[in-house]
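Participant: Predicted model follows, preceded by the sequence.
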Amino acid sequence: MSGDVHIQDAIDRVGFGAFQRKLFLICGVTWAADAAEILLLSFALPGVTEEFGLSPGQAGVVVTSTFAGMLVGAWFWGIMADRVGRRLGFQLTIAIFAVFGVASAFAPGPVWLAVLRALTGFGLGGALPLDFALFTEYLPTRDRGRWLVLLESWWAAGTVAAAGLALLIMPTLGWRWLLASSAAAALLVLWARMRVPESARYLLSRGDAEGARKLVNEVARVNGAPPVEQRLTLPSGKGATSPAELLRGALGRTTVLLWAVWLLIGFGYYGIFSWLPQIFAGEYGFLRSYQYVFFLALAQLPGYLSAAWLVERAGRKPVLAGYLGAAALATFTWAIADSTALVFVAAGLMNFFTLGAWAALYAYTPERYPTQLRASGLGAASGFARIGAVAAPLAGGALLAISLPAALSAFAAAFLLAALVVAGYAAETRGTRLDDTVAERTGPVAQAARLR
């Protein structure tokens, strides 16, 4: 061996191939299962409300319990993944949400249902950011933004699956069977996750240069690329870094910005989707509301695909700000719509732009953190989306008691404020190399990291 090579240069040299496609499939199926698990309770909510005789406020508490668990899970598992590794966290989170997700189908009352959904959320909250942290760290620079957005597009597949299951199961078998239907997908995901390797970047950040090189060479073998002979290096430092670094210096300003955006988009998105079946059934009298939600979910797919195309051409910042602004406009148009046709056009556009914005945000966030804090940073940011998700069903219930336009206008305002924060303060990351240490974030290497 002669000389050293930065791990990102080694991954860029190995390129995108069969290894990343397999990892994309595993993470994607996980992402779809997570989305379905989160949304199933929203689709089951009319049946839960009827069986237990819940008021709108009590129903909101049941929905909120999942997001409360996700809030704790996102923060806990993000920090743990930077301590014990991506792979172990990757497996434990899915096991937790599989076990308690199925158990919630047998809840004898609303209190037990809320507790079991909170425990389900504890696993889900960690699963979501860990998927992106692991996948990000195996992506070449040139393909990173596009494939991170495409990974997020599996959320639409999970949404469509959840709506389809609700359409098939709810009218005949009821909400318990709907929640239990997540078992097969969760077990499949757990089986697939057992075959995922550790992140080579993580091993290198812990000082295991030889283990990291072996993993990179395994990727090279699978991709049909030449092996890496040089020693892999980080630009400076190694070992664990305290999560307190997230709030220090320039990284602290980035963290506060991301927390604000995640909080606002979480409030707007979950506020709408927690109540969407109820809105269609109650406000518009659509007897087959799941069918309408199913078709609206299909509008998410072109939103993802357009964002995947644009993030590598226009950049992360304009896509994120633009899609958030368009989502705000579509949601407000829905609020003042006076015809069924306009309702579906506006709601469809809201789906298109909101999910495109989510995709851009999931691509952007891990790019803003160094390897030693990537899972912690993404988990903490994701946790703020769960704060928004906890508040949104409760606020939605209160605002819907006033009027539908009042609720939708509040969610539109959240999207608009998020767009303004991104437009005014976010930095562009297109074409930059991932940072590996906190020192790199503010040091000279960060200034020289731009590749194109």
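Facilitator: Structure received.
Participant: make it CA atoms for all contacts and neighbour counts henceforth
Facilitator: Fine.
Participant: Which residue is the nearest non-sequential neighbour of the residue positioned nearest the centre of the chain?
Facilitator: For the chain, the residue nearest the mean C-alpha position is residue 128 (5.2 Å; C-alpha atoms, centre = their mean). Once flanking residues are discounted, residue 128 sits nearest to residue 31: 6.9 Å by C-alpha to C-alpha, 6 or more residues apart in numbering.
Participant: close enough to count as contact, the one you found and residue 158?
Facilitator: Yes. Assessed by C-alpha atoms under 8 Å, residue 31 is found in contact with residue 158 at 7.4 Å.
Participant: now the closest residue to residue 335 other than its chain neighbours: how far from residue 339?
Facilitator: Closest residue to residue 335 apart from its sequence neighbours, by C-alpha to C-alpha, 6+ apart: residue 405 at 4.4 Å. Using C-alpha to C-alpha, to the nearest Å, residue 405 is found at 14 Å from residue 339.
Participant: Looking at these two, which one has more neighbours?
Facilitator: In this view residue 405 and residue 339 are compared by other C-alpha atoms under 10 Å, and residue 405 has more residues nearby, 18 against 9.
Participant: host element of that one?
Facilitator: Following DSSP states H and E, one finds residue 405 within helix 404-425.
Participant: Tell me the buried residues in that helix?
Facilitator: 404-420, 422-423 (16 or more other C-alpha atoms under 10 Å).
Participant: ok, the residue nearest to residue 335 - contacts?
Facilitator: 334-336 (C-alpha atoms under 8 Å, 6 or more residues apart in numbering).
Participant: Can you tell me which of those residues has the most neighbours?
Facilitator: residue 334 (26 neighbours).
Participant: ok, that residue - contacts?
Facilitator: Contacts of residue 334 by C-alpha under 8 Å, 6+ apart are 342-343, 346-347, 405, 408.
Participant: ok, and here's another one to check against it:
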Amino acid sequence: MKQRDEEVPLTSARAEIHLDEVISSIKFGKFHLKMMILTCGAYFAACTEMMSIVFLSKPVKSEWNLNDMTFPLLPFCGGIISLISSFSFGSLSDKFGRQKPLLVALLFVSVFGIASAFAPYFWLFVILRAFVSLGTSGIETVDFVLLLECLPKKNRGCTMVVITLCGAFGTLLSAALAWIILPKFGWRWFIGACAVPSCVILAYRLWFSFESPRYLYISGQTDRGYEVLKKIANQSNTSLPQGEIVCPPSAERGRVQDLFSKDLRKRTTFSMLVWFFQSMGFWGVTMYLPEYLMSIEIDPYFNMFAVYIGEIPGLCLTMVIIEHRKFGRIRCLRLFSFATALGLLLFAFIGVPIVKTVFVILVYFFMVPIYSILNTYTPELYPTDSRSIAMASMYMVIAFPGIITAFIGATVLSTNISWLYPTVAAGFFSLQFLFTFGLTSETAGQSLNDTKQTIKQDVTSDETLPTPDVPNGCVQNGNCNVVKETDTMDSSPML
């Protein structure tokens, strides 16, 4: 077992204190709760909008007399826009801060979400929903990073999972609205109702607009960063430790080429592969699941509602086991990926309707929490000056499945082979499980890096590495001379 990064006690005698130590010394308090309302609410709104497309296939095709290969152009165009917007929001977030891009993203989702309910033509509807996708991808890119950079490292993983838990409630709301509104009032009222959460969070964001202290420090805005730290400490009934807060500024922020530098290319490559097959599997089984359930004579609306409820206990389990005292990030990822693939195979080949319903609920129990693990683990792998562009790159990667899975799903469903639809998704998750073994840098319980200079190359052996006495990223005489290894957890390839 490798040594874990230990916290260094903060005392008034210390002349220099690293930023990560200062943030970790502040107790969880009112400021963190306010930030969670913003970030969790934004993801709740984004998931409500994203999942609404699952229920639009039948009514939209009926409204405009579309054939089976025309409707997929809706998610296709949304995916194209997401590719562009993810990169743009990630780059802007690393260069200009987290809060302004989040505000723009919420504005797009609110305005175009409501406008799309009034679209008189299919192609105008596609354009308006593409702008909604622009906003939702922006929220996904910035949201997790903003919360992560304000949290102490203790129980950071558990808190980050709460965002995805709120996203699960967003999908649950989308299913509930579809169940209640679609049969009686039609899809336009349904789309309008799905836009309400984003309008509420937009109003909240206009009131609460504190920037990430980590971003402020690495961008050289130390005075503003210190003011935010004081605000966090005051609202948590905590005093900031004495001493000069050290965080080297970085002029080169938000550059995608940095993700493929010598020290980061391995984790970037395998992270992208894991994210890609997560999206292929998730949308592969979700995009036409209501139609698939209908084809095997299972009530789609009620059962989709039950399926989304099944996500919640899975996310609660993740909150318990994701910390370093339990499974950690990597072993959780492997466990849930393997269980999802197995559940899909059982769902495919067991013919009893009630049993199939149980297995599809179990699939979502394991499948959706993988997003929470990845959204926690991925930003922890990267320094502050590249964190948003790293998340943007992952969301660019998962936009590709959004472009193609609608066509794949339509083709598979047209074969009328009942077991084929879930089996294809099971294949994607099997590949994801294999690629998780390329991720060896455990981040649970570790300090976050703020600049590329504090990142070391991935450790792939199980040998115990010596740990320097100086905290991670510590700066002496204005230079970052000593770095503590972040990849210090046991990385043995077991679940």
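Facilitator: Cool, the structure landed. Note that the structure is a prediction, hence the values are computed from the model and not measured.
Participant: Check which helix or strand the residue nearest to residue 128 of the first structure maps to.
Facilitator: Per DSSP H and E: helix 18-52 holds residue 31 of the first structure.
Participant: Can you show me the strands along the stretch 51-200 of the second structure?
Facilitator: Here the stretch 51-200 of the second structure has no strands by DSSP state E, counting those that start in this stretch.
Participant: hang on, the earlier thing: just the buried positions in the helix holding residue 31 of the first structure, please.
Facilitator: In helix 18-52 of the first structure, counting by 16+ other C-alpha under 10 Å, buried: 19-20, 23-24, 26-49.
Participant: What of stretch 370-384 of the second structure?
Facilitator: Within stretch 370-384 of the second structure, judged by 16+ other C-alpha under 10 Å, the buried ones are 370-384.
Participant: related to what we said a few turns ago, map the residue nearest to the centre of the first structure across to the second structure for me.
Facilitator: Applying TM-score structural alignment, one finds that residue 128 of the first structure aligns to residue 140 in the second structure.
Participant: swap in residue 181 of the first structure?
Facilitator: Counting by TM-score structural alignment, the partner of residue 181 of the first structure is residue 193.
Participant: For its match, which non-adjacent residue is spatially closest?
Facilitator: Using C-alpha to C-alpha, 6+ apart and skipping the chain neighbours, the partner closest in space to residue 193 of the second structure is residue 177 (7.5 Å).
Participant: Aligned to the one you found, what sits in the first structure?
Facilitator: Under the alignment by TM-score structural alignment, residue 177 of the second structure pairs with residue 165 in the first structure.
Participant: Next, the contact list for the counterpart of residue 57 of the second structure in the first structure, please.
Facilitator: In the first structure, residue 57 of the second structure lines up with residue 45, judged by TM-score structural alignment. Residues near residue 45 of the first structure by C-alpha under 8 Å, 6+ apart: 59, 63, 175.
Participant: Now do the last one against residue 290 of the first structure, distance only.
Facilitator: When you say that, I think you mean residue 175 of the first structure. 13 Å.
Participant: What of the first one?
Facilitator: Look at residue 59 of the first structure and residue 290 of the first structure: by C-alpha to C-alpha, they are 18 Å apart.
Participant: now swap in residue 182 of the first structure and tell me
Facilitator: 17 Å.
Participant: List the contacts of the residue lying closest to residue 198 of the first structure once chain neighbours are set aside.
Facilitator: If the residues on either side of it in the chain are set aside, residue 198 of the first structure comes closest to residue 87, at 4.9 Å by C-alpha to C-alpha, 6+ apart. Residue 87 of the first structure makes contact with 196-199, according to C-alpha under 8 Å, 6+ apart.
Participant: Then residue 172 of the second structure?
Facilitator: By C-alpha under 8 Å, 6+ apart, the residues touching residue 172 of the second structure are 48, 305, 308-309.
Participant: Residue 230 of the second structure: which of those is nearest?
Facilitator: residue 48 (34.8 Å; C-alpha to C-alpha).
Participant: didn't the match of residue 128 of the first structure look like it was pressed against residue 41?
Facilitator: No. Residue 140 of the second structure lies out of contact with residue 41 (C-alpha under 8 Å); the separation is 11.8 Å.
Participant: on that earlier part again, mark which of the contacts of residue 87 of the first structure are buried, thanks.
Facilitator: Applying 16+ other C-alpha under 10 Å to the contacts of residue 87 of the first structure, the neighbour count classes 196, 198-199 as buried.
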